[in-house]
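[1] have a look; sequence and predicted model below, questions after that.
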Amino acid sequence: MSIKRLLRTFKVQNYWQRQGLIKYIFVFLFLGFAFRIVSVNQLDAGKVSLQEKGVKQTINKLTETARRGDILDRNGEILASSLILKKVNLDPTKVQLEYIPKLATALNMSNKKLSKILAKKRKIGSRYLIIKKNLMLTDPIISNIVKLQKEKIKDRTKVCRIKKKKDKVELLDRALSFLKVKEIKITYSNIKSCQKEKIDGLVLQEDTYRSYPKGASLAPLLGRTHRDSGIETEFNHVLAGQDGKKQLKYNQNSRGSYFIPEIISTLKHGQDIKLTIDSKIQYHAYTALEKSVKKHAADSGSAIILAANGEVLAMANYPADDPNDRSVYNAENYRNRVLSDKVEPGSTMKPFTMVLALDQNKITATADELIDVSKSIGHIKSD
């Protein structure tokens, strides 16, 4: 028999058996896929179906922060206001070591100090570090950070990384391992790879700062945010406003818009509050009170100035802290003694007695004047 005829015989030998085997394989695969499709549709993720879970994963919630209202005096002078600032947030686990010198220069810090801070945070696995905060929009640090983030490819720093690569195994060794004749130990080699990258782990975020331009003179009256005192707390529901919340939800039935914004709560900025206080009169009252308390070595002092119609023009207390200094908080120095301290009825009537005596020219308002009460006080004689 010739070789050509032998090959032809080999090709047609068991043809129907081989064809039947292939058909069985395809049928088996089809049944397997069909079973998997049914099981996935009926699969539950806890108490939620897999389909519902997939829809929930497409939901994205957005929050718009409400701006806190200002506190003004009777003339429109700002007594408390929220400034829009910036802060620099770092992820110590992502900032490349090669970028530390550039980052330190941008932050106006020493290279050594920044390296030490990042190493300490990286050691404990911290991924959140506010390295700079309360930055005014005109601060050079902000422009430095933006410039560093937007570096062109040619100006970027070359970052080197050590990667582990699986060592190549010879074909013969793999065959012997497959046949379980020889056991192969998998080994890895360290390969150094260097390429230019953008700085990573650096974010410039928006921040707000509550500013009190008049300092300590109004601190006990206004109080401070996140502290239980003053106008800031009493009228927080008016000043704070309401954050706006939206939910972006995937909608496959919508036309042209796959994510329909659904408003959960409407954004409402805080309202301004206008007081009857005159900030200039308040300042002079506070300054005079401070001098008087220090002169007489008193523990504290309070003063209130009213207009003819009863409106409060000034309400001063001393001692008081500067609310712009967040490093110090003494609750006693934020206590509004005019409203909170108890005063005996007799003491409250003394100013009226003095005013009556002045009005009837019984006494004069001179600094050196003494009133002799050794014999009598008015019509009441002493024993």
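    Looks like it came in fine.
[2] for the rest of this, base every contact and every neighbour count on C-alpha atoms.
    Noted.
[3] what strand or helix carries Val55?
    helix 50-57 (DSSP states H and E).
[4] take this one as well and set it beside the first:
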Amino acid sequence: MSSSRDGRSRDPRRPGSSPRSGRGPAPRDRQARPRGSEGRRPARETPPPRRPRSGPPPRRPGGGGGTNPPPRRPVRRGNPRRRLNTAGILMGVILLVFAGRLVQIQAIDAPEYAAAAEDMRLKSIDIPTTRGDITDSSGDALALSVEARTVFVDPVAVRDDERDRLVDELTRRFDLDRSEVARKVDAEPRRYEVVAEKVAPEDWKAMEELGLSGVGALTDYKRVYPDETGAADLVGFTGADGHGLEGLEGIMDGTLAGEPGKQQVEMGAGGVRIPMAEGLAQEPVPGKDVRLTLERDIQWHASQALAERAEELDAAGASAIVMRPNGEVLAMADYPSYDQSDYSDYSADDRANGAVADAFEPGSTNKVITLAGALEEGLTTPERVYKVPYSVQIHDRRFKDDHFHKTQNLTLNGILAQSSNVGTIKVGQQLGAQRLHDYLRKFGFGEPTGLDLPGENAGILADPDDWWGTQLPSISFGQGLSVNAAQMASVYATIANGGVRVEPTLVSGTVGEDGGFEASDEPPRERVVSAETAEELTRMLEAVTGEHGTAESAQIPNYRVAGKTGTANRVNPETGDYDGHTSMFVGFAPADDPELVVQVVLHDPKDEYYGSEAAAPVFTDIMSFALKSEKVPPTGTEPPNIRLFGDG
């Protein structure tokens, strides 16, 4: 150790000492190197701090009165081999994860990913199926489906040298707008453009034989309704998608429609489908045919006779029903009607099935129920005599018969044959409100017919507890309640069937693809009156068409006919007030062995509105044709001699 000038020893390793002899003190801006333990130098010196690139230079140690910063602590460096090993392990783990994921994707989950990729490219579409036919009882079609074609173009596949000819041929053959066809032919890169729908197969075949590129066709079906069936309001129609919208087409859609097939279709750019890449995935299941109880010839004749009379009398509407006593409907005609192929050109009122949709007061046709209840309850007999004046005052209302007459002694037979309102009121008072209401219900009033047709109006029948002073006499002869034509036809079918009511039916059953027939369930049956009461009512109704009855015009040569006229005030559906009349006739034949029931209703006929004048001639026309069509033999017996008037 050497001595300094001031007598103190100077350690050459301390700051300010120079390790080299013959040299002055070390510059102040250099820091002394830190020592290791026991005077050894450390393995590596800490480099001096770098000077910033910008800003004022750092203050030099010892300058400007500043103090020296404390020496930096040495930085310990880890073992580089350890770091390399750790990094290698991490990279190995990551690679293992990637490798495992690749194995999962390419081996384990490969089918799922392939299916997902296919789903993005392939779509499943419905293949149209054959809709079942609607036929009459003999299998004659009232609605059927015929094969058709949907013509399309693939713009990508159209050759340039055939483009103009293709546009011309499509325009001419299918009666299309040329500019619209040209736009679709030029719709590249699209691969599928529908040009024409519901094309007849023979028309497409002629087009196909030209051999033009880029044009094709898919099988489809269109609904056809044979002309002049007279059943449009009953059968209804289908929409553009082939599903039923109204009538039997609508309510039987689940049976008629069948089940469409499935087809795998490749989707091109922009989501357009490429029909050429189609593959069948599921066969379509054809719909079942629906066989009705209708007879096509009777249906057609009934509609023609009804329309002719309705137009002659300028009626607002009309309906006619032909039914067997067991409830099977052979015809259900309505006026006005419409063309099912152009249904959008007609209003909803024109398309409604008035036989079930139009409710009306039954008038004198309802009298048979009042008399049936009184006979069944043992309150009267056909020969009982009633004193019947022209009118009667009840509470604040005076009830009258249709034509003036002096006070008469009428039997119960005579009350019905003469259609006396006053006489029927007397019988109704014997029966009473509750029992009258019960028989009206038993005969089917105030509830649906069971035909399940759309738009059915079940009519109005108030609870007897709500009847007030004059409702019992009013309802007795057919005012103050409402029914539809099918309900009233069912009343007379019940009498013709020996007093047993069978719920009306239209659908006989269905026919499957194999041609096998499956019958519908048997309709409900209920005895309403005894066979004896039904027979007495039949004789009384036969007197209505006799010499002293109100409906001689309903007679049919060689057949005994039982029936009843009806004339009621018509309720205007728009105002709710009485406006015009409803004319009716309903009856059955042959009276001694009933086979057919016919109901005719004319709404608001002009000039002639009494049932015997307006409706009875239509009944005669339709019944005569139906008896011949069904080959019903003429009646072999004479009508009984029925006493209508009492002594005195």
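    Looks like it came in fine. Everything quoted here is computed from the prediction, not taken from an experiment.
[5] TM-score of the superposition?
    The TM-score (TM-score structural alignment, normalised by the length of the first structure) is 0.58; 275 aligned residues with a C-alpha RMSD of 4.5 Å.
[6] next secondary structure after the helix holding Val55 of the first structure?
    Using DSSP H and E, the first helix or strand after helix 50-57 of the first structure is strand 60-64.
[7] what do we get in the first structure for Asp297 of the second structure?
    Using TM-score structural alignment as the criterion, Asp297 of the second structure maps onto Lys280 of the first structure.
[8] okay, buried residues for the helix or strand hosting its match please.
    For Lys280 of the first structure, the host element (DSSP H and E) is helix 279-295. Burial within helix 279-295 of the first structure, assessed by neighbour count using 16 or more other C-alpha atoms under 10 Å, is assigned to Ser279, Gln282, Tyr283, Ala285, Tyr286, Leu289, Glu290, Val293.
[9] the counterpart of the last one in the second structure: what's it in contact with?
    Read that as Val293 of the first structure. In the second structure, the residue paired with Val293 of the first structure according to TM-score structural alignment is Ala310. Going by C-alpha atoms under 8 Å, 6 or more residues apart in numbering, Ala310 of the second structure touches Ala316, Gly317, Ala318, Tyr335, Leu602, Pro605.
[10] again, 7 Å this time
    Gly317, Ala318, Leu602 (C-alpha atoms under 7 Å, 6 or more residues apart in numbering).
[11] which of these remain contacts when I look at the first structure?
    Among the contacts of Ala310 of the second structure, the contacts conserved in the first structure (both residues aligned by TM-score structural alignment, their matches' C-alpha atoms under 7 Å) are Gly317, Ala318.
[12] the helix or strand harbouring Ile22 of the first structure: how far from the chain's middle?
    Using DSSP H and E, Ile22 of the first structure falls within helix 15-42. Distance, stretch centre to chain centre, for helix 15-42 of the first structure: 56 Å (C-alpha atoms, centre = their mean, to the nearest Å).
[13] what number of residues lie near Val156 of the second structure?
    Val156 of the second structure is flanked by 16 other residues according to other C-alpha atoms under 10 Å.
[14] the one 3 residues further on too?
    By the measure other C-alpha under 10 Å, the count of residues near Arg159 of the second structure is 13.
[15] correct me if wrong: it contacts Gly211.
    No. Using C-alpha atoms under 7 Å, Arg159 of the second structure is not in contact with Gly211; the gap is 11.7 Å.
[16] so who does Gln96 of the first structure touch?
    Neighbour list for Gln96 of the first structure: Ile199, Asp200 [criterion: C-alpha under 7 Å, 6+ apart].
[17] contacts for the helix or strand harbouring Glu180 of the second structure?
    If you go by DSSP H and E, Glu180 of the second structure is part of helix 178-185. Identification of contacts with helix 178-185 of the second structure by C-alpha under 7 Å, 6+ apart yields Val153, Pro155, Val167, Thr171, Glu193, Val195.
[18] so which of the residues you listed are in strands?
    Among these, the members falling in strands (DSSP state E) are Val153, Glu193, Val195.
[19] which among those residues gets closest to Asp621 of the second structure?
    Among those, Val195 lies closest to Asp621 of the second structure (C-alpha to C-alpha), at 49.9 Å.
[20] show me what contacts that closest one?
    Per C-alpha under 7 Å, 6+ apart, neighbours of Val195 of the second structure: Val151, Phe152, Val153, Val181.
[21] counterpart of it in the first structure?
    Val195 of the second structure maps onto Ile131 in the first structure, by TM-score structural alignment.
[22] try Thr255 of the second structure
    So, by TM-score structural alignment, Thr255 of the second structure is matched to Val238.
[23] pretty sure that match sits in a strand.
    No. Applying DSSP: H, G, I helix; E, B strand; the rest coil, one finds Val238 of the first structure to be helix, outside a strand.
[24] for it, what are its contacts?
    Gly270, Gln271 are the contacts of Val238 of the first structure under C-alpha under 7 Å, 6+ apart.
[25] with Asp91 of the first structure as the reference, measure out to it.
    Distance, Val238 of the first structure to Asp91 of the first structure, using C-alpha to C-alpha, to the nearest Å: 36 Å.
[26] repeat that for Leu43 of the first structure.
    With the distance defined as C-alpha to C-alpha, Leu43 of the first structure ends up 38 Å from Asp91 of the first structure.
[27] looking at the two, which is more packed in?
    Legend: neighbour count by other C-alpha under 10 Å for Leu43 of the first structure and Asp91, higher for Asp91 (19 against 13).
[28] thought that one was touching Ile130?
    No. Contact criterion C-alpha under 7 Å: Asp91 of the first structure and Ile130 do not qualify, at 9.1 Å.
[29] surely Lys262 of the second structure forms part of a strand?
    Yes. Counting by three-state DSSP, Lys262 of the second structure is located in a strand.
[30] quick one, what contacts it?
    Applying C-alpha under 7 Å, 6+ apart, the residues contacting Lys262 of the second structure are Ser124, Ile125, Asp126, Ile127, Leu280, Ala281, Gln282, Glu283.
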